[in-house]
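K.L.:
Build me a model:
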Amino acid sequence: MTTAPPADPMIGRLVDGRYQVRSRIARGGMATVYLATDLRLERRVAIKIMHGHLADDNTFKTRFVQEARSAARLAHPNVVNVFDQGQDADMAYLVMEYLPGITLRDLLKDYKRLTPEQTVDILDAVLSGLAAAHKAGIVHRDLKPENVLLADDGRIKLGDFGLARAASANTATGQALLGTIAYLSPELVTRGVADARSDIYALGIMAYEMLTGEQPYVGEAPMQIAYQHANESVPAPSTRMPSVPAELDELVLWATARDPDERPADARIMLDRLREIEPGLRPGGAVRTASHDTLVLVGGAGDVPTAETRVLSPGGPGLAGTLTDDGEGDDADALTDAANRRRNRGYWLLALVLLLAGLAGGTGWYFGAGPGALATVPETAEMLPQNATLELEEAGFRVEPVERHDPVVPAGQVSGTDPAAGDLARRGSTVQMFVSTGPQILAVPDVVGQPEADARAALDDFTVADDSAGQFSADVEQGLVIAVLDADGAPVGDEYPERGALTLVVSAGRVPPVEGLAVGEAQSRLEDAGLKVEFADGQFSNEVPVDVVITADWLSDPMKPGDTVRLTVSKGPDLVEVPNVITGQTIAEARAQLEEAGFVVASNVPSFLEGAVVASVQDPAAGESVVRGTEVTVNFQP
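P.N.:
Next up is the predicted model:
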């Protein structure tokens, strides 16, 4: 069952009172990049916000601010512009120009490898931006395809100066190696030192990857790759892809030399060399490959070819013409005809080259800036459909609304898209926009009397609380379900919303009976069952021995773990000392005194004589301790 991803709390937030966050573009190890609107200048920008858990790490905060300062020092068409940097509460942010498009990594994923011409175009742009950085004294230190941005309008820009440092001297990391391991130079691996030549090495690895579709070094662990960088030389791209021109072979080997002194000193030197060889790499230019040169073999002396003259070209043997001694005759006509054929063939070749160039240009436009260009599907979850439609259409997509149930997103809001937010899709393609109709109403299975685990499995379409509610029951066996409660704590009905919150009430067995047990044992049994114990005032009991529980009263009904049981404990028999009533008292006075002390009085004197008769006998005798309520006999004895 598909559910909407949890909403990003940054979506819709106003940063520093100026930047309205609209959707998420990408997430990295140090920060997340969002599309935002600069309300002051009314333009779209990319805002890079450092992850909250790094806010207290001074190293990361310093590196984040360093990126802003490094990029702000550069003003070049091939470097991503930085507009602003600041702090909003505990959130450090960086505002950059927004470039809708893809990265070089995305392009390599789609096309595996690039043509020499495409590689030259990208290298030219990256080297131009990098040359500006090197001129400003900045070493990028994290060159990789992920940091090369290919805009929809054809611009190529270098971004992410998060690891950049001043290059006035060799820069040592002083800690774990920074940058991506696949592009680390040998000196960074072995000595942790980087300068402009380290950027050149990384760019050489990128060129190798663009030309061959793979990186030169692979391994199961990062340290294996690092070891190869430090101890092996990068092979020529043509060893993997024979069609790579020799000029690009030489450029890659120059850039990836293990000894930094053998590489170009900075990006400007490498750019100049690239532009020297570039004309020969374009369609129609003379491309020299590693194994094919044009050779002219002359048989004989002098400037005039003899009958043994042969011309060899990269495409194969040329026409071998022959001349007579005087240079006349049918051979001259043959040469003229051959020349005409070559000229006509040249026209056709020129037309073919122009056609192919037009197709290549059209294809490049179609996939680079035209309808076939890739664009990122924006985040629209929990937006209103009309706003989400505008967002998707601005990104270049057609929108098809589709209703579907969603247990999380409220009815009437967008619950997601297909393709999903963050995926790449062709401009002009249709994106399905799912509009939530709320959760689906489902029948609730009857799980009363089932074991808890079975009940949870049967209620898988709902959100069952991890902690069940225990309840004591004399009728339901321990561990079986007594009831299912809804979000309000009432018994659930026959139907309930999908993924709605439910709580299981599970039997804890019966409350342990403790009447007649010694108070210590009774308390232990109740507390072991998860109940609390409190004590009422003790009571005298002629039947229950002292310190034995007379009654156990439940203070809740039904009883649940944590509820309280009140125990009444016996104080034993209620003994009272018999007073002396036989001296100087009438029977009536004796009766009153004994009854006040809690005794029952018996006498052999009629009631009408009790006032005049003096008691002379009592049983039990005065001073004895007997149970309150015992019958005491008071008789007259003459």
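K.L.:
Going by C-alpha atoms from here, please, whenever you check contacts or count neighbours.
P.N.:
Will do.
K.L.:
Quick one: the strands in the stretch 151-300 of the chain, in order.
P.N.:
Taking DSSP state E, counting those that start in this stretch, the strands of the stretch 151-300 of the chain run over residues 156-158, 165-166, 171-172, 193-194, 295-297.
K.L.:
Output those as a markdown table; include the columns mean neighbour count and distance to residue 85.
P.N.:
A markdown table is the format used below for the strands of the stretch 151-300 of the chain (neighbours: other C-alpha atoms under 10 Å; distance: least, C-alpha to C-alpha, whole Å):
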| stretch | mean neighbour count | distance to residue 85 |
| --- | --- | --- |
| strand 156-158 | 26 | 19 |
| strand 165-166 | 20 | 18 |
| strand 171-172 | 16 | 25 |
| strand 193-194 | 22 | 26 |
| strand 295-297 | 12 | 61 |
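K.L.:
Could you also give me the structure for this second sequence? I'd like to compare it with the first:
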Amino acid sequence: MEVDRLINNVCAALAFEDAEFLDQGGQKYVLKGKLSGAPSVAKIVPVIQGPNGEVTLKRAQREVELLSAVDSDRVVKVLTDAIEIGDPTEAVCWVEEFLDGEDLNRTLNHRWKESEVWPLLHDMAEALTACHDLQVVHRDLSAGNVRMMSNGRFVLMDPGLARHLAKSALTGGFQPGTPGWRSPEHVPGGDPVPASDVFALGILAFYALSGAFPIEPHCAQHEYDLALVERQAPSIATLVPEVSAELRTIIDTCLNRQPARRYMDGSELKVALETLGGGQ
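P.N.:
As a prediction, this is how the structure comes out:
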């Protein structure tokens, strides 16, 4: 299906008005427009016929299902059901709330102050708590999936690769995740758990403060995988000596190589932040 015709069909199916192209990333097209007069974004995922297309369709449907179930201001809200376009299905689409600001990967071009990192940790711990309470592991908490709002708050997006712990994973033995932002459990043969999301958040905080990854991803895949499994990330204090003891404890615990020695989920991390972070 040609892109222009696809967009026209999507807008008609969603009753999405004043659409303009906003972004393209991964497998999605993103449009900005209005739904019932309110600023919104439409997301479109093309579906290629065949087994891979079936997986793509199910992932998109699951993303909308999860977003509909999560009730948190720190997780993007979905405004419609997932709607299939074409027969056979050529794309699936839905509408989400419009988030101003920009993705985190566009704000990490300078080292953040400690006072900027605490809100990131607090907001993402709240977002993860909302997911983990539903037994959902995000599995791709990367800089591109966190939105930094103009008011300084942070919102978690795109749980399309998430896994419900009580259900079988669509991805089988393959563990998704963005290089640089993966946990040891993302290595093939591993099993991402809520503590894996905590590890990824630790990477975000580490990178924001230092401008470096705790485990360097720019190497051969097998070398990166081996480092994730066998190498303990350095303490953030080795790169940022001036970091407070409280923030060092939070980040270093998030980045423990062994999941049992991290905060086990968003809720436990949230309690630690409230205890150590105080009014930050």
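K.L.:
right, so of the strands of the stretch 151-300 of structure 1, which gets closest to residue 267 of structure 1?
P.N.:
Closest of the strands of the stretch 151-300 of structure 1 to residue 267 of structure 1 is strand 156-158, at 13.1 Å (criterion: C-alpha to C-alpha).
K.L.:
Give the aligned range of the closest one in structure 2.
P.N.:
Alignment of strand 156-158 of structure 1 against structure 2: residues 154-156, by TM-score structural alignment.
K.L.:
So what's the gap between that stretch and the chain middle?
P.N.:
Mean C-alpha position of stretch 154-156 of structure 2 versus that of the full chain (C-alpha atoms, centre = their mean, to the nearest Å) differs by 9 Å.
K.L.:
Please list the outside residues in contact with that stretch.
P.N.:
For stretch 154-156 of structure 2, contacts defined as C-alpha atoms under 8 Å, 6 or more residues apart in numbering pick out 73-76, 119-120, 123-124, 127, 141, 145-149.
K.L.:
Now that stretch on structure 1. Mean distance?
P.N.:
Here the mean offset of stretch 154-156 of structure 2 against structure 1 after fitting is 1.1 Å, by mean C-alpha distance after the TM-score superposition for structure 1.
K.L.:
now the strands of the stretch 151-300 of structure 1 as CSV including distance to residue 507 of structure 1?
P.N.:
What follows is the strands of the stretch 151-300 of structure 1, written out as CSV (distance: least, C-alpha to C-alpha, whole Å):
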stretch, distance to residue 507 of structure 1
strand 156-158, 65
strand 165-166, 66
strand 171-172, 66
strand 193-194, 67
strand 295-297, 96
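K.L.:
which stretch among those comes nearest residue 368 of structure 1?
P.N.:
That would be strand 156-158 among these, by C-alpha to C-alpha, at 11.0 Å.
K.L.:
Please enumerate the helices of structure 1.
P.N.:
58-72, 104-111, 116-135, 186-191, 196-212, 222-231, 246-255, 267-281, 330-368, 385-394, 452-458, 519-528, 587-596 (DSSP state H).
K.L.:
Please identify the most buried of the ones you listed.
P.N.:
Most buried of those by mean neighbour count (mean count of other C-alpha atoms under 10 Å) is helix 196-212; its value is a mean of 25.
K.L.:
that older thread, quick check, nearest of the contacts of stretch 154-156 of structure 2 to residue 48 of structure 2?
P.N.:
residue 145 (24.0 Å).
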